[in-house]
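> here are the coordinates; sequence isn't available:
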């Protein structure tokens, strides 16, 4: 049965509604960045760029890096934007835009997030790299989907008990990264741990400016969480959404974080551009060396 026009929305030129892309515009490996200005920080290393477009905060460039075709897409900030990006990428891949029916043979993508984050652990300093072995969803977006197959109840229950998690908040969800892609980026430069994904930057991440927050001790309590050696290493706003939707769609996904702040000791990077650029170069090298389409 065809998908209704109100559900799968296409632009007048036949491209998908928000991303402004057609199926031929994306590569099998997609690099996600939050900031639209960061797209060109990645693609400046490419030999060629054969396609580019932008609509709202969603900027895409597709080109060739050392013989490998890659797409770089800016998502903007937050799990709600990830919901748009992942669903529309999958529509490009697995829905026939002419018939508006799901294809019989489904395809998969490699999704690599290159983003910034703040560490919750004193031993993970600013200007370091971290790959997320798990995403901890504390924002609730994934509850809109049937997620029973991708959750990790043991870790989730331990977290709920440890933090005395409020019943007025969405139940936390823990989703694992793709082991295949985690292995690609492992190395002496890379920390690894459980990344918490909040639905906002201030109160949801324990920051206080003028408004009081529901749990002023949340960060320190989260920082002390330990489940069989797995700690909550950092806080950001996209990873769990990427992991959850990718797992549901049958994709491989990994989140790479440039640590630009340390929430445990209150420090911030003196040169955020350098650590981000260094992570981009590291990621591109590993993608070309180890990821096969």
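On my side now, so go ahead. Here the structure is a predicted model, which means the values were calculated and not measured. Numbers count the residues shown, from 1 in each chain.
> rest of the way, CA atoms for contacts and neighbours
Will do.
> can you give me the helices for the stretch 1-150 of the chain?
Secondary structure of the stretch 1-150 of the chain (DSSP state H, counting those that start in this stretch): helices at 36-43, 79-94.
> Packing partners of the first one?
In this case it means helix 36-43. If you count contacts as 3 or more Cα pairs under 8 Å, 6 or more residues apart in numbering; DSSP states H and E, helix 36-43 packs onto strand 58-65, strand 68-74, helix 272-290.
> Okay, one more to line up with it:
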């Protein structure tokens, strides 16, 4: 304490000696398996699918819940929107010994034949978001763990959910970075056409950060998304709550498979 102020180390500050600075939770509050929605509201929404559930942390855009699903401990942590807040959530969760992180969120499809309400399992992500460039050179791939991908495929098929499998793209901008021109001068004009020509299925804002960090840090990660919009058909789904619950059910079903198979090294 100096001049009436209290200080802790700035390199990696820990509140009360044990709590990470942004999630404001400690080791033991979070399970090895964590679902990552963007919206803090979905941390509350998914609670109805758990046998037991408790909110263990809430600070800024980060809300964390931990509970039991089929007798096993699973956590849910919101990341907010974009790569920079996702970076914070992922690194602090890994600091607290999380081992398997699964992004669950909305996405915009860019290919015809993908309907609003469908699920997308991204096997990897085109790294045009920017945040992950602080951790690996641009040529380093942002790929999902193959065990996680397989569990997601099986979960969707067993639940009878229509899904699409392939590469997505992560941007750092919702408007111009995804081809929505609001100023008349758009450096990213043509981004949708470029990604469509490469066979990319969808655009979103978080997966490259998660997948790159997980690979670099030796964790398991994957991405399961529900289609809220299709830019190829210019449709935006307004009432997407039912689709969100479908997404959550499939994600928990996949996590249950991973837990019982023991493929994640804890």
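Thanks, I have the structure now. All values derive from a computational prediction rather than experimental measurement.
> hang on, the earlier thing: columns mean neighbour count on top of the helices of the stretch 1-150 of the first structure, output as JSON lines?
Below are those laid out as JSON lines (neighbours: other Cα atoms under 10 Å):
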{"stretch": "helix 36-43", "mean neighbour count": "18"}
{"stretch": "helix 79-94", "mean neighbour count": "19"}
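> Can you say which of the ones you listed is nearest to residue 56 of the first structure?
For those, proximity to residue 56 of the first structure was assessed by Cα to Cα; helix 36-43 is nearest, at 9.5 Å.
> That closest one corresponds to what range in the second structure?
Under TM-score structural alignment, helix 36-43 of the first structure corresponds to residues 40-47 of the second structure.
> next one: stretch 250-266 of the first structure
On the basis of TM-score structural alignment, stretch 250-266 of the first structure is assigned to residues 218-234 in the second structure.
> Flag every buried residue along that stretch.
219-232 (16 or more other Cα atoms under 10 Å).
> coming back round to it: for the helices of the stretch 1-150 of the first structure, which one sits closest to residue 7 of the first structure?
Among these, the nearest to residue 7 of the first structure by Cα to Cα is helix 79-94 (11.0 Å).
> List the contacts of that closest one.
With Cα atoms under 8 Å, 6 or more residues apart in numbering as the test, helix 79-94 of the first structure has contacts from 16, 18-19, 21-23, 75, 102-103, 105-108, 139, 141, 199, 237-238, 240-242, 245-246, 249.
> Aligned to residue 204 of the second structure, what sits in the first structure?
Match for residue 204 of the second structure (TM-score structural alignment): residue 236.
> Check the contact between residue 156 of the second structure and residue 165; I expect there is one.
No: if you go by Cα atoms under 8 Å, residue 156 of the second structure and residue 165 don't touch, sitting 11.0 Å apart.
> Of the two, give the one with the bigger neighbour count.
residue 156 (23 against 15; other Cα atoms under 10 Å).
> pretty sure that one belongs to a helix, no?
Yes: membership of residue 156 of the second structure in a helix is supported by DSSP: H, G, I helix; E, B strand; the rest coil.
> Now for it: which residues touch it?
Contacts of residue 156 of the second structure by Cα under 8 Å, 6+ apart are 162-163, 250.
> cool, residue 161 of the first structure as well?
Residues counted as contacts of residue 161 of the first structure (Cα under 8 Å, 6+ apart): none.
> Check the gap between it and residue 247 of the first structure for me.
26 Å (Cα to Cα, to the nearest Å).
> Tell me how many other residues crowd the residue in the first structure that residue 143 of the second structure lines up against.
Matched by TM-score structural alignment, residue 143 of the second structure corresponds to residue 176 in the first structure. Residue 176 of the first structure is flanked by 20 other residues according to other Cα under 10 Å.
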